[in-house]
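Q: structural data only, the sequence is not supplied:
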């Protein structure tokens, strides 16, 4: 499986490479339920040295979500071979996997025997963000609340309008105010859910704290990696409801996702955090593990 848009040696043009159901294509039918209702799932995977990072975690989340939604998927080995063929020769890239339930008629009732579509999109990896791992980022609270729905919580379903509206809030900031890299979202009751594209961790000098994802938010692969490694390293980590008061009292905070790895927060809505007290050795180990190809 090759495509002339995959440019050697190991680089991509600005336009993504798109494969649909194993073939080079860039169109999907208008009656697809992913387009009509957001009826599907997605994963965003870091590619390093022509291999996906945290692949097993991404697969586990994708297939668990598909089972919850009742969308049949191909065998994991078949999907893995398709991905490896598509990213062969790439030094670094971003792979996005989308799965939809496929074609359906008007109305919410899904077909009894769905014929899903799988879309693989390969993008260039954005450069210039590595410095944030050491310098930290500026963040803000979003006005848009994150929706609560235990039936959908944790999975990366295609209904992401909460994050779209939240991310739209700071598109036009001027240089006078500096660049905002991420926004934190609260649920309608004022509890922290996560960032628009990240999970959030608080640090008090001894204990890590992060909000649960059983009612809202995404069970991030890097979040899972960090929780697992923290337990192995003997670092206490509590999964518990958190509000702005807990955030403001924390010694420091940082964000995680599969692409950025770990981003410390140096400023949140005008409040400055010192980065000196963060568990840097541990965080650098997490970033290294998150970008290790499988």
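A: Received the coordinates, thanks. In this text, all values refer to a predicted model and were calculated from it rather than measured experimentally.
Q: only C-alpha atoms from now on, for both contacts and neighbour counts.
A: Will do.
Q: now residue 99, nearest residue through space, not along the chain?
A: Of all residues not flanking residue 99 in the chain, residue 118 sits nearest, at 4.5 Å (C-alpha to C-alpha, 6 or more residues apart in numbering).
Q: state the helix or strand in which the one you found lies.
A: Assessed by DSSP states H and E, residue 118 sits inside strand 117-124.
Q: so which residues make contact with that strand?
A: 11-21, 83, 87, 92-102 (C-alpha atoms under 8 Å, 6 or more residues apart in numbering).
Q: out of those, list just those in strands.
A: Among the contacts of strand 117-124, DSSP state E puts 11-12, 17-20, 92-100 in strands.
Q: top of the residues you listed by neighbour count?
A: Neighbour counts for the ones in strands among the contacts of strand 117-124 (other C-alpha atoms under 10 Å) peak at residue 100, which has 27 neighbours.
Q: the structure to be compared is supplied as follows:
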């Protein structure tokens, strides 16, 4: 870890009664730092605000948080920023009555250098056996309850793949273990709608805004049969082409044209 603070004070310690630890009661966002600048900074802050509103967290000094992020990021040419906001510290039980004000944790980590190789060479991905539950109340946001993703990542670590396509319990395509997904078939571009589960990533949302022709769908895994290309993305890895999906070779040139169009429009 390159940097860590709690409520603006440098430390790597937090109370064992923090509700993020006890119940996953909180939200987070993860961003890329390039040349001392946080990419999509305001979008990350707005997502934190929206996510906090969704789970009824308030009393957060957003101006102080932004100031800390801007100040601390200047020291890093290439790194990963993570901001977690927990409901605070409190006694045993689910109720937030008597709980302290939210805790804001800021961390900076080394950038995963293999993402650069992924962007250039593409990745091979399979299909996860672990499926996501249906929960419209939490769908889209990055909350701290990530046990499903932990199980998916364990499955990935024990596989031959670099990532896995994840479906929900109704077999609808949602995302990968750590990214959103787009695919191209007969010149049409698709991505899952995320009203029931999954994370609505900032790069995904920006892509949808840039290309109005993208079709948001709720479709089963069979929809990925005979596709031409696939791209996965998140705010840290950027856009990564998929060269092989579940043993089937996909077109890197088609994926690259899609990514190129996005770069030109940005």
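A: Yes, it's here. Quick caveat, the model's predicted, so the values are computed rather than measured.
Q: if we can go back for a sec, burial count for the residue nearest to residue 99 of the first structure?
A: A count of nearby residues for residue 118 of the first structure, using other C-alpha under 10 Å, gives 21.
Q: same question, residue 117 of the second structure
A: Considering only other C-alpha under 10 Å, residue 117 of the second structure is surrounded by 11 other residues.
Q: what lines up against it once you look at the first structure?
A: Here residue 117 of the second structure is matched to residue 131 in the first structure, going by TM-score structural alignment.
Q: return the distance of that match relative to residue 264 of the first structure.
A: 11 Å (C-alpha to C-alpha, to the nearest Å).
Q: quick one: the helices in the stretch 1-150 of the first structure?
A: 33-37, 55-69, 76-87, 132-135 (DSSP state H, counting those that start in this stretch).
Q: including mean neighbour count and distance to residue 216 of the first structure, could those helices go into CSV?
A: Output for the helices of the stretch 1-150 of the first structure, formatted as CSV (neighbours: other C-alpha atoms under 10 Å; distance: least, C-alpha to C-alpha, whole Å):
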stretch, mean neighbour count, distance to residue 216 of the first structure
helix 33-37, 19, 19
helix 55-69, 17, 14
helix 76-87, 16, 27
helix 132-135, 16, 26
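Q: could I get those helices as JSON lines with distance to residue 254 of the first structure?
A: Output for the helices of the stretch 1-150 of the first structure, formatted as JSON lines (distance: least, C-alpha to C-alpha, whole Å):
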{"stretch": "helix 33-37", "distance to residue 254 of the first structure": "33"}
{"stretch": "helix 55-69", "distance to residue 254 of the first structure": "21"}
{"stretch": "helix 76-87", "distance to residue 254 of the first structure": "30"}
{"stretch": "helix 132-135", "distance to residue 254 of the first structure": "10"}
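Q: among the ones you listed, which comes closest to residue 280 of the first structure?
A: With distances scored as C-alpha to C-alpha, the stretch of the helices of the stretch 1-150 of the first structure nearest to residue 280 of the first structure is helix 132-135 (9.2 Å).
Q: where do the strands sit along the stretch 151-294 of the first structure?
A: Counting by DSSP state E, counting those that start in this stretch, residue ranges of the strands within the stretch 151-294 of the first structure are 182-186, 192-195, 199-203, 208-210, 237-239, 252-257, 261-268, 271-272.
Q: centre of the chain versus the last one, how much separation?
A: Once both centres are worked out by C-alpha atoms, centre = their mean, to the nearest Å, strand 271-272 of the first structure turns out to sit 26 Å from its chain's centre.
Q: try stretch 40-54 of the second structure
A: Offset of stretch 40-54 of the second structure from its chain centre (C-alpha atoms, centre = their mean): 13 Å.
Q: same check on stretch 202-219 of the first structure?
A: The answer for stretch 202-219 of the first structure is 15 Å, by C-alpha atoms, centre = their mean.
Q: ends of it, what's the gap?
A: Per C-alpha to C-alpha, the first residue of stretch 202-219 of the first structure is 16 Å away from its last.
Q: returning to that earlier point: redo the strands of the stretch 151-294 of the first structure as a markdown table? Include mean neighbour count.
A: Shown next, in a markdown table, are those (neighbours: other C-alpha atoms under 10 Å):
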| stretch | mean neighbour count |
| --- | --- |
| strand 182-186 | 25 |
| strand 192-195 | 27 |
| strand 199-203 | 24 |
| strand 208-210 | 21 |
| strand 237-239 | 16 |
| strand 252-257 | 24 |
| strand 261-268 | 23 |
| strand 271-272 | 12 |
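Q: which of those strands sits closest to residue 58 of the first structure?
A: strand 252-257 (11.8 Å).
Q: so the closest one aligns onto which residues of the second structure?
A: Taking TM-score structural alignment, strand 252-257 of the first structure hits residues 229-234 over in the second structure.
Q: what is the neighbour count of residue 142 of the second structure?
A: Residue 142 of the second structure has 21 nearby residues by other C-alpha under 10 Å.
Q: let me see the contact set for the counterpart of it in the first structure.
A: Using TM-score structural alignment, the equivalent of residue 142 of the second structure in the first structure is residue 156. Shown in contact with residue 156 of the first structure (C-alpha under 8 Å, 6+ apart): 41, 42, 43, 62, 65, 218.
Q: quick one: buried residues of stretch 120-135 of the second structure?
A: 122, 123, 124, 125, 126, 127, 128, 130, 131, 132 (16 or more other C-alpha atoms under 10 Å).
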